[in-house]
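Trainee: build the 3D model from these lines:
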Amino acid sequence: MTGRKEIAQRMQDDGIRYLLTQFVDLNGSPKAKMVPVEHFEDVLDEGAGFGGAALLGMGQGPHSHDMMARIDLDSYTPVPWDDGLARFASDLFVDGEPHPYCPRQHFKSVLASARAKGYVFNVGIEPEHFLVTRNNDGSIQVWDPNNIDSLRKPCYDFKGIANVMGYLREMMTAMRKIGWDAYQSDHEDANGQYEINFHYSDALTTADRYTFFKMMTSQYAQKHGAIATHMAKPFTDRTGSGGHIHYHIADSETGENLFLDESDRRGLGLSQMAYNFIGGVFAHAPALCSVMSPTVNCYKRLQVGSALLGSSSGFLWTPAFVSYGDNNRTQMIRTAGPGHLEDRTMSAACNPYLAFGAYLSAGLDGVRRGLDPGEPNLGNLYELGLDEIRRRGVRMLPQSLAESLAELKADSVVQESLGVIYDEFVDQKEAEWREYHRQVTPWENRALPDDVLV
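Mentor: You can find the predicted model right below:
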């Protein structure tokens, strides 16, 4: 734990004059107040005040007492795009008590429960995102400053990455400046899509960093005349953006990777605990989907069907089947290395505090119950076809937000992982689905037969 005197000295050394006390709402969107550094002790002990009714899903009405955002000293982050400013991730309190509708506060309780069992959840994330511009009619298009990002298969293309080298270099330099090990960046599978990787940490730190990463992309993209979007699928004919998680459970005392077993009979280097964890994720996967892919748009990314649909490059890169395998990107869970799992279905639009908490709870339920996921799938699931997939008994993930919410309502483990946030989450997401379902889209007008239109 970092002490207040140490942080006060670091702020003085870093020339900090203002603080951002930042938390997230139900959707994981960062919210903040700016506070002069002279009031550091106030926001540490009492917090910065917010009216919760001004935000969706915070469990407050206009009559409710203030939510007080108290800064977490361990999250101290000098803001690299502006001098004299630092950000602290904050926890919400009401009347001096932890606010149960605070996603970060609740996630900490989930992590504390796991630590009491001797477990630490270590997570890395692949933050895919697009750079776009907005047209006069409100639509968006790929930000392509040199008009060269048009390849059908643009992934890793040198010209594509050179096209936005300024943005990527500034982002990576900034990340390294604040102590993150940003170790690679690339042009992803879709035109205008990029990824910048940073080293894994404990799940709370990674959730804090992913939130700040989104804040950073918005500011550095803006400097170049672009908009950074973490929308799951902003374009019909391009691959969507994931927040693929890489993870393992470690021993809370020794740091030993409890998912690692080089003598694994299945040859994947996974321990029995790792297999039981996968079994838990599989048991709760349909309900987990609602938290990992929490928007209507997310399900445009989780498509079942021809790999050619929804991506001009020829692949979706987003498995919609509940499966695991070796180092194989057609699976929901890929064994990226011994003791190292990756879930490829997590959406870039998730709230990381809620998603990580639900995922951990599901996996540990499998550990508690000794669930086995069965034998791994070692082939290309894209080539099998739906009939063969069904014959093998491989389940599909929900194909709409409404379907995943129905699964959530039937899953007590994932419900409990959300605590009191569950009711607010379901209410807001059902309202989102109803609003979406009422819309008449241009596609419908184009697709209707002529005799219906006349």
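
Trainee: contacts and neighbour counts: CA atoms only from here.
Mentor: OK.

Trainee: which stretches in the protein count as helices?
Mentor: 4-13, 40-45, 103-116, 158-162, 165-177, 203-223, 272-292, 352-369, 386-391, 401-409, 412-418, 421-438, 442-447, 450-453 (DSSP state H).

Trainee: who's in contact with the closest residue to His99 other than its chain neighbours?
Mentor: The spatial neighbour of His99 that comes closest, neighbours along the chain excluded (Cα to Cα, 6 or more residues apart in numbering), is Phe93 at 4.7 Å. Each residue near Phe93 by Cα atoms under 8 Å, 6 or more residues apart in numbering is listed here: 67-70, 99.

Trainee: what do you get for Asn122?
Mentor: Contacts of Asn122 (Cα under 8 Å, 6+ apart): 200-203, 247-250.

Trainee: from those, pick the one nearest Leu381.
Mentor: Tyr247 (22.8 Å; Cα to Cα).

Trainee: residues contacting Ile333?
Mentor: Here Ile333 is in contact with 323-325, 341-344 (Cα under 8 Å, 6+ apart).

Trainee: separation between it and Asp13?
Mentor: Noted for Ile333: a distance of 44 Å to Asp13, by Cα to Cα, to the nearest Å.

Trainee: likewise Ile196?
Mentor: 29 Å.

Trainee: so for the two, which sits in the more crowded spot?
Mentor: Shown here are Ile196 and Asp13; by other Cα atoms under 10 Å, Ile196 has more neighbours (22 against 9).

Trainee: this one next, for a side-by-side:
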Amino acid sequence: MTNGNPDSDGGLTPSEQAVLDDIEEQNIDFLRLQFTDILGTVKNVSIPAHQAKKAFTEGIYFDGSSIEGFVRIQESDMRLDPDPDTFAVLPWRSNGEGGSARLICDVVDREGNAFDGGPRQVLKSVLDQAAEMGYTVSIGPEPEFFLFEKDEDGNATTRPHDTGGYFDLAPKDLASDIRREIIFTLEDMGFEIEASHHEVADGQHEINFKYDDALTAADNIATFRAVVRAVAEQNDIHATFMPKPIGEINGSGMHSHISLFDEDGNNAFADDGDEFNLSETAYQFMGGVLEHAPAFTAVTNPTVNSYKRLVPGYEAPVYIAWSDVNRSALIRVPDAAGVSARFEIRSPDPSCNPYLALAAVIASGLDGIERSVDPGSSVREDIYEFDEAKRAEYGIDTLPGSLGEAVTALENDEVVSDALGEHVAEKFVEAKRQEFGEYKASVSEWEEERYLETF
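Mentor: Purely as a prediction, here's the structure:
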């Protein structure tokens, strides 16, 4: 169950031994063994650093029945298998006497097999499928978030921390110092930050980190959310990745740039002779993404609140189409060629489980390649201005309008369901059906204000 080839002395791989050396050199006292549940919530088991070798060679047991969507009580014994390549010191936990570090783990069942209900394993399985087809997958995520003030009792509010707008500078962008602190923390943990800026809405921000292979990208998204919230908390500010915390302003998305590379390291999406610099493989992958978009939306936009963002008029995609010039379509093709050729999927939001979301999108694209799916023509007009008849003329469908619709689409899509695996698909649908049912049974403040005195 160890990663790579163990040496002949201690039963450790070179990368695992390097982690032990780092623990000693950097005076690490505790290790956080990190993983996520099916809903994407980061979980961790904390162990003394001197247990690191045991963690690598024997694994660390935990109660899987206590984790959302994992196993029943009679199947509760599970193990965490740390990935040594994910070792990172936690800067906000470091001090003169000792610090903490984190290792992201795969989940292993009692027989020592990779647990098919583990979200990281789900993504690995889809990436194995891509590898069998001769591809590796590159992802460049762009997660957005809000910073809100707290009340006098320390509870989160929806009062934005600043009143800045898109690309504003101080004094309107009061959070520039917090963003800088987040960036320094991420860089200390090995991130390569490309850009950061204030987003359109008050209190809204975006920090972009360099594209990476899909598994590392998913790990990075999970780490990014933890770092943002930890640094905000240190500044007595609440950070949230809720897609639409305030009505009638832009919500937070997680636009994701995607490309495939072949076994020779060439960008399989690139064709400099094409109008959009995209290859036939890229178009087929895009076709699969568009075809399966209703189903994977349940995974990339997994909360009731996600569908308050996916409405016309707030720069979020609603329509299943692609374009190179406007942002009303699900997919946008940026002006990039050669090694940078790619397209951007604009629907995902940062509340998603990154492992499951990327697995669902990638599996959709791979199915497109296998079946040579045609994505249709680019739509260069603003689809927001189309009426229903014109959308029908162009053959443009819409994304699901609610979590309930999206879950139904997921249940009816064999490709996306198979990518998640029987265990995850069943548990995910069960959890989301319950969530949507609770939402339908609730009465909102809007309904009270609208109807209480009218009827």
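
Trainee: mind checking the TM-score on these two?
Mentor: With the length set by TM-score structural alignment, normalised by the length of the first structure, the two chains reach a TM-score of 0.91; 432 aligned residues with a Cα RMSD of 1.7 Å.

Trainee: top of the contacts of Asn122 of the first structure by neighbour count?
Mentor: Neighbour-wise, those (other Cα under 10 Å) top out at Ile249, 27 neighbours.

Trainee: that residue corresponds to which position in the second structure?
Mentor: Alignment note: Ile249 of the first structure maps to Leu260 in the second structure; criterion TM-score structural alignment.

Trainee: before we move on, back to that, could the helices of the first structure go into a markdown table alongside distance to Pro319 of the first structure?
Mentor: Rendered in a markdown table, the data for those read as follows (distance: least, Cα to Cα, whole Å):
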| stretch | distance to Pro319 of the first structure |
| --- | --- |
| helix 4-13 | 44 |
| helix 40-45 | 43 |
| helix 103-116 | 27 |
| helix 158-162 | 25 |
| helix 165-177 | 28 |
| helix 203-223 | 22 |
| helix 272-292 | 12 |
| helix 352-369 | 17 |
| helix 386-391 | 12 |
| helix 401-409 | 16 |
| helix 412-418 | 21 |
| helix 421-438 | 23 |
| helix 442-447 | 25 |
| helix 450-453 | 36 |
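
Trainee: which of those is buried the deepest?
Mentor: helix 272-292 (a mean of 25; mean count of other Cα atoms under 10 Å).

Trainee: okay, that helix sits on what stretch of the second structure?
Mentor: Counting by TM-score structural alignment, helix 272-292 of the first structure corresponds to residues 280-300.

Trainee: measure the counterpart of Val227 of the second structure in the first structure to Lys233 of the first structure for me?
Mentor: The alignment partner of Val227 of the second structure in the first structure, by TM-score structural alignment, is Met216. As judged by Cα to Cα, Met216 of the first structure and Lys233 of the first structure stand 20 Å apart.

Trainee: corresponding residue for Leu186 of the second structure in the first structure?
Mentor: Looks like Leu186 of the second structure aligns to Met175 there (TM-score structural alignment).

Trainee: wait, doesn't Tyr211 of the second structure sit right on Ile221?
Mentor: No - contact criterion Cα atoms under 8 Å: Tyr211 of the second structure and Ile221 do not qualify, at 11.1 Å.

Trainee: residues bridging contact with these two, i.e. touching both?
Mentor: Pro141.

Trainee: returning to that earlier point: any chance of the contacts of Asn122 of the first structure in JSON lines, with distance to Val440 of the first structure too?
Mentor: Shown next, in JSON lines, are those (distance: Cα to Cα, whole Å):
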{"residue": "Tyr200", "distance to Val440 of the first structure": "43"}
{"residue": "Ser201", "distance to Val440 of the first structure": "44"}
{"residue": "Asp202", "distance to Val440 of the first structure": "44"}
{"residue": "Ala203", "distance to Val440 of the first structure": "40"}
{"residue": "Tyr247", "distance to Val440 of the first structure": "41"}
{"residue": "His248", "distance to Val440 of the first structure": "44"}
{"residue": "Ile249", "distance to Val440 of the first structure": "46"}
{"residue": "Ala250", "distance to Val440 of the first structure": "49"}
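
Trainee: need the counterpart of Ser185 of the first structure in the second structure.
Mentor: Taking TM-score structural alignment, Ser185 of the first structure has Ser196 as its aligned residue in the second structure.

Trainee: what's the neighbour count on its match?
Mentor: Neighbours around Ser196 of the second structure, by other Cα under 10 Å: 17.

Trainee: Glu248 of the second structure now?
Mentor: Count around Glu248 of the second structure with other Cα under 10 Å applied: 11.

Trainee: how about Pro312 of the second structure?
Mentor: 15.

Trainee: same check on the one 10 residues further on?
Mentor: Neighbours of Trp322 of the second structure under the rule other Cα under 10 Å: 27.

Trainee: translate it into the numbering of the first structure.
Mentor: Using TM-score structural alignment, the equivalent of Trp322 of the second structure in the first structure is Tyr324.

Trainee: shouldn't that match be in contact with Glu342?
Mentor: No - counting by Cα under 8 Å, Tyr324 of the first structure does not reach Glu342; the two are 9.5 Å apart.

Trainee: give the residues shared as contacts by these two.
Mentor: Taking Cα under 8 Å, 6+ apart as the contact criterion, the common neighbours of Tyr324 of the first structure and Glu342 are 333-335.

Trainee: among the residues you listed, which one lies nearest to Ser361 of the first structure?
Mentor: Ile333 (16.6 Å).

Trainee: returning to what we had before: matching the residue nearest to His99 of the first structure against the second structure, which residue comes up?
Mentor: Aligned counterpart of Phe93 of the first structure in the second structure: Val108 (TM-score structural alignment).
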